[in-house]
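> requesting a structural model of the entry that follows:
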Amino acid sequence: MSTVIRVGTRGSALAMAQTKAIAARIGSAAKAEIEIVSVTTHGDTSRESLATIGGTGVFASALRESLLAGECDIIVHSLKDLPTAGYPGLRLAATPKRADARDTLCSRDGHTLDTLPEGARIGTGSPRRIAQLRKRRPDLEILDIRGNIDSRLARVSDELDADDPQRLDAILLAAAGLGRLGKLDHVSEYLDLSGWPTAPGQGALAIEVREDGVGEPLDRAVRAALETVNHGTTAATTLAERLVLAGLEAGCSAPVAAMAEVDSELLFLTATVYSLDGERSLTSSHAATPEGHGAEHLADAARDVASRVVEELLGNGAADLAVLKGKP
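I've put the predicted structure just below:
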């Protein structure tokens, strides 16, 4: 009888696409069959804005409960949707190599963000993106939208009449999601990270397991397989970004951007906190040198640089700039 690893994920097309790609690598490394377990989360069923329903954990809680209940052996998250606080009985076991972390503009008629006409209607469900839009293009009409990638792209298609209230001139979407679904042909502009930083963990995935494992001999096979898909640099840089959120006591939907990278043996971290109206922002940048080679030294550098970034942001009034505390 063959070994089967049950992989839990959200049921959206994007979640399925990214999970199946990682699950195939895990199955190959563990020499096991893969069973995909689809789990419906509160974030999938609610049509309210992320800010209204809390943002933090709305896509993760049902997955985690399914894992704890033994309905699956591992679960796959989009890292930017994963709360920074640990979950009793679970641990983060692997962070695969990050995809493109940039945001993209998908617009009617091939416009860029700067060439969109005054008063153009642009949609996004992210408070961070809304704040950035208000800061850069206060003349645009911004609509808070929800829905999967296909339903959002449909709102900038030529199939909608000019007077249709669903019609938009542009939307903002993550490059990673479009890439995983093979829809990068819809992109009219990639927004550079230096001028348009994105959410902590954007473009990365996270794999969680139960702390007590899944039982032998599957446990050893799963652990070994997860080691093969874990990417040390991605784990360290996303740790630094997420520690900014944790230090600011900010939820996943707070107007906070953070981007870390490893270059020339230094770990660089830049984080920005926006006011919700986009009129003000605070930015902090620091770097740290790992004291040696290996994952633990990179993780120590991530903790060091994040603590200094958080201290500077809070010292400069970040807590008064935006509503940072997310709902549990």
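> contacts and neighbour counts: CA atoms only from here.
Fine.
> tell me how far residue 97 lies from residue 251.
24 Å (CA to CA, to the nearest Å).
> quick one: end-to-end distance for stretch 281-301.
First-to-last distance for stretch 281-301 - CA to CA - comes to 26 Å.
> how about stretch 276-284: buried residues?
By neighbour count with 16 or more other CA atoms under 10 Å, stretch 276-284 contains the buried residues 276, 277, 278, 281, 282, 283, 284.
> most widely separated two among those?
Of all pairs drawn from the buried residues of stretch 276-284, the greatest distance, 19.8 Å, lies between 277 and 284 (CA to CA).
> what helix or strand is residue 36 on?
Under the assignment given by DSSP states H and E, the secondary-structure element containing residue 36 is strand 33-39.
> element containing residue 267?
Following DSSP H and E, the helix or strand that holds residue 267 is strand 266-274.
> for that strand, packing partners?
For strand 266-274, the helices and strands in contact under the criterion 3 or more CA pairs under 8 Å, 6 or more residues apart in numbering; DSSP states H and E are helix 127-136, helix 232-248, strand 256-263, strand 281-288, helix 295-315, helix 318-321.
> ok, now with 7 Å
Counting contacts by 3 or more CA pairs under 7 Å, 6 or more residues apart in numbering; DSSP states H and E, strand 266-274 packs against strand 256-263, strand 281-288.
> what does the first one contact?
For strand 256-263, the external contacting residues (CA atoms under 7 Å, 6 or more residues apart in numbering) are 128, 197-200, 237, 240-241, 267-274.
> of those residues, which is the most crowded?
Within the contacts of strand 256-263, most neighbours by other CA atoms under 10 Å means residue 240, with 34 neighbours.
> you'd agree it is up against residue 301?
No. With contact defined as CA atoms under 7 Å, residue 240 does not reach residue 301; the gap is 8.4 Å.
> now do the contacts for the closest residue to residue 127 other than its chain neighbours.
Here the nearest residue to residue 127 in space, its sequence neighbours aside, is residue 255; by CA to CA, 6 or more residues apart in numbering that works out to 5.4 Å. For residue 255, the contacting residues are 127, 128, 131, 273, 274, 276, by CA under 7 Å, 6+ apart.
> Proceed likewise with the subsequent sequence, for comparison:
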Amino acid sequence: MKLRLGTRGSTLARTQSGMVADALVEHAASVGVELEVELVEITTHGDISRGSLVGLSEVGVFVNALRDALLAGECDFAVHSLKDMPTAPHPELELAAISKRADVRDALCTTGPGLRDLPEGARIGTGSPRRAAQLISLRRDLRVEGLRGNVDTRLGKLSGELDGVVLAAAGLERLGRLDEATELLDPTDMMPAPGQGALAIEIAPGADDAWADLIRALDHAPTRAAVTAERSLLGVLDAGCAAPVAAYATVAGERLSLRARVVDAGGTLALNETAQGPASEAASLGRSTGWTLLGRGAGRLMGRA
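Below is the predicted model of the structure:
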């Protein structure tokens, strides 16, 4: 049996898709199915645009082209970084599996000093308003500058243009480059984006259960519960990557703990909220936490009246 996996063309995307492909082939072999997976490279708007992507990830700038390819029959399934996906499910596609989450932390990469040892007025690059706002809340003197591009491009800015850049630890780890991180930032200080560190696998409509069930078997239930809570909160706040919203849920046994944070763009004001409940009620727990934040004024912190 041969399946086609739709992936973005970046090194990180192909690496992540390759990891999913390897896991799928291994699982198939364990149940006596011989499977081959071909990577099909799909170019997305986010890959070719040179402008700022702030405000675009919330409408799926890295996701829509892959979904279009699925619907057009160009591939059988696709792998996404979950944090890039819109919170609303696609009406025609199935989110068949969410793989076990990797490290949720953000990684600070510098030429040597950690966050608290950087010189006054240090220039830090990031394309994320969430990271920018939390960095400024930790160090009011930092100069946070916009940044995009692949990992090599971003790390290349350390050659003199910037004093530091912030990247997802999960991406560096998957690329075998985690040793290039100077400091892994504590989630208490730098809370991650909803869904950060998780990979999502979508399958085409009418998928044959003979192979779709193999993909569904890759689902990691504790990760799905945790990210469901985080993304349900994000959906209530009606916020994408353009808003400094962070959330982090963990699952222990049948219990889920959720922490959430909304920060104003200047990093001067923050709302924090925590909640606990059954992991089976992850979506409702996330939604109720989102409504609590809105009731406390989260809309104003996100720049809405």
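> TM-score of the superposed pair?
The TM-score (TM-score structural alignment, normalised by the length of structure 2) is 0.94; 300 aligned residues with a CA RMSD of 1.6 Å.
> one step back: can you tell me what the residue nearest to residue 127 of structure 1 aligns to in structure 2?
Using TM-score structural alignment to pair residues, one finds that residue 255 of structure 1 aligns to residue 244 in structure 2.
> what of residue 95 of structure 1?
In structure 2, residue 95 of structure 1 lines up with residue 98, judged by TM-score structural alignment.
> what about that match, distance to residue 86 of structure 2?
Shown here: residue 98 of structure 2 relative to residue 86 of structure 2, a distance of 15 Å by CA to CA.
> show me which of those two is the more surrounded one.
Between residue 98 of structure 2 and residue 86, counted using other CA under 10 Å, the more crowded position is residue 98 (27 against 21).
> what sits against the alignment partner in structure 1 of residue 126 of structure 2?
Aligned counterpart of residue 126 of structure 2 in structure 1: residue 124 (TM-score structural alignment). Shown in contact with residue 124 of structure 1 (CA under 7 Å, 6+ apart): 130, 143, 144, 145, 171, 172.
> any idea how many residues pack against residue 43 of structure 1?
For residue 43 of structure 1, the tally of surrounding residues (other CA under 10 Å) stands at 23.
> same question, residue 112 of structure 1
Here the neighbour count serves as a burial measure; for residue 112 of structure 1 (other CA under 10 Å) it reads 19.
> cool, residue 193 of structure 1 as well?
Neighbourhood size, residue 193 of structure 1 [other CA under 10 Å]: 14.
> excluding its backbone neighbours, what's nearest the residue mapped onto it from structure 2?
Here residue 193 of structure 1 is matched to residue 187 in structure 2, going by TM-score structural alignment. In space, and not counting its chain neighbours, residue 187 of structure 2 is closest to residue 105: 6.1 Å by CA to CA, 6+ apart.
> what's the answer for residue 160 of structure 1, then?
Of all residues not flanking residue 160 of structure 1 in the chain, residue 167 sits nearest, at 6.0 Å (CA to CA, 6+ apart).
> what residues are up against that neighbour?
Contact analysis of residue 167 of structure 1 by CA under 7 Å, 6+ apart lists 155, 156, 160.
> the last one and residue 119 of structure 1, how far apart?
Relative to residue 119 of structure 1, residue 160 of structure 1 is positioned 18 Å away (criterion: CA to CA).
> same question, residue 320 of structure 1
In this structure, residue 320 of structure 1 and residue 119 of structure 1 are separated by 30 Å, where distance is defined by CA to CA.
> what about those two, which has more around it?
When neighbours are counted by other CA under 10 Å, residue 320 of structure 1 and residue 119 differ, and residue 119 comes out ahead with 13 against 10.
> check contacts around that one.
Contacts of residue 119 of structure 1 were listed using CA under 7 Å, 6+ apart, and they are 139, 140, 141.
> just to revisit the earlier point, can you put the helices and strands packed on strand 266-274 of structure 1 in CSV and add distance to residue 232 of structure 1?
Putting these into CSV (distance: least, CA to CA, whole Å) gives the following:
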stretch, distance to residue 232 of structure 1
strand 256-263, 11
strand 281-288, 16
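> return the most buried member of those.
Looking across those with neighbours counted as mean count of other CA atoms under 10 Å, the highest average goes to strand 256-263: a mean of 22.
> now the angle between helix 295-315 and that one, please.
For strand 256-263 of structure 1 and helix 295-315, the angle between their directions (axes from the mean of the first three to the mean of the last three CA atoms, to 10 degrees) works out to 140 degrees.
> quick check: the match of residue 255 of structure 1 vs residue 161 of structure 2, distance?
Taking CA to CA as the measure, residue 244 of structure 2 falls 25 Å from residue 161 of structure 2.
> one more: residue 204 of structure 2?
Residue 204 of structure 2 sits 44 Å away from residue 161 of structure 2, going by CA to CA.
> residue 217 of structure 2 now?
Distance, residue 217 of structure 2 to residue 161 of structure 2, by CA to CA: 45 Å.
> point to the residue nearest the middle of structure 1.
A centroid search over structure 1 (CA atoms, centre = their mean) returns residue 80, at 2.4 Å, as the residue closest to the centre.
> which position in structure 2 pairs with that residue?
Under the alignment defined by TM-score structural alignment, residue 80 of structure 1 is paired with residue 83 of structure 2.
> tell me how many other residues crowd the nearest residue to its match once chain neighbours are set aside.
By the measure of CA to CA, 6+ apart, the closest residue to residue 83 of structure 2 outside its immediate chain neighbours is residue 195, 4.6 Å from it. Around residue 195 of structure 2 there are 28 other residues, counting by other CA under 10 Å.
> and for the one 3 residues further on?
Each residue near residue 198 of structure 2 was counted by other CA under 10 Å, and the total is 21.
> wait, it touches residue 97, no?
No. Because the distance of 10.4 Å does not satisfy CA under 7 Å, residue 198 of structure 2 is recorded as not touching residue 97.
> now, the most widely separated pair of the contacts of residue 255 of structure 1?
For these, the farthest-apart pair by CA to CA is 127 and 273; their separation is 11.3 Å.
> so where do the strands sit in the stretch 51-200 of structure 2?
77-81, 94-98, 106-110, 123-125, 143-145, 164-168, 183-184, 199-203 (DSSP state E, counting those that start in this stretch).
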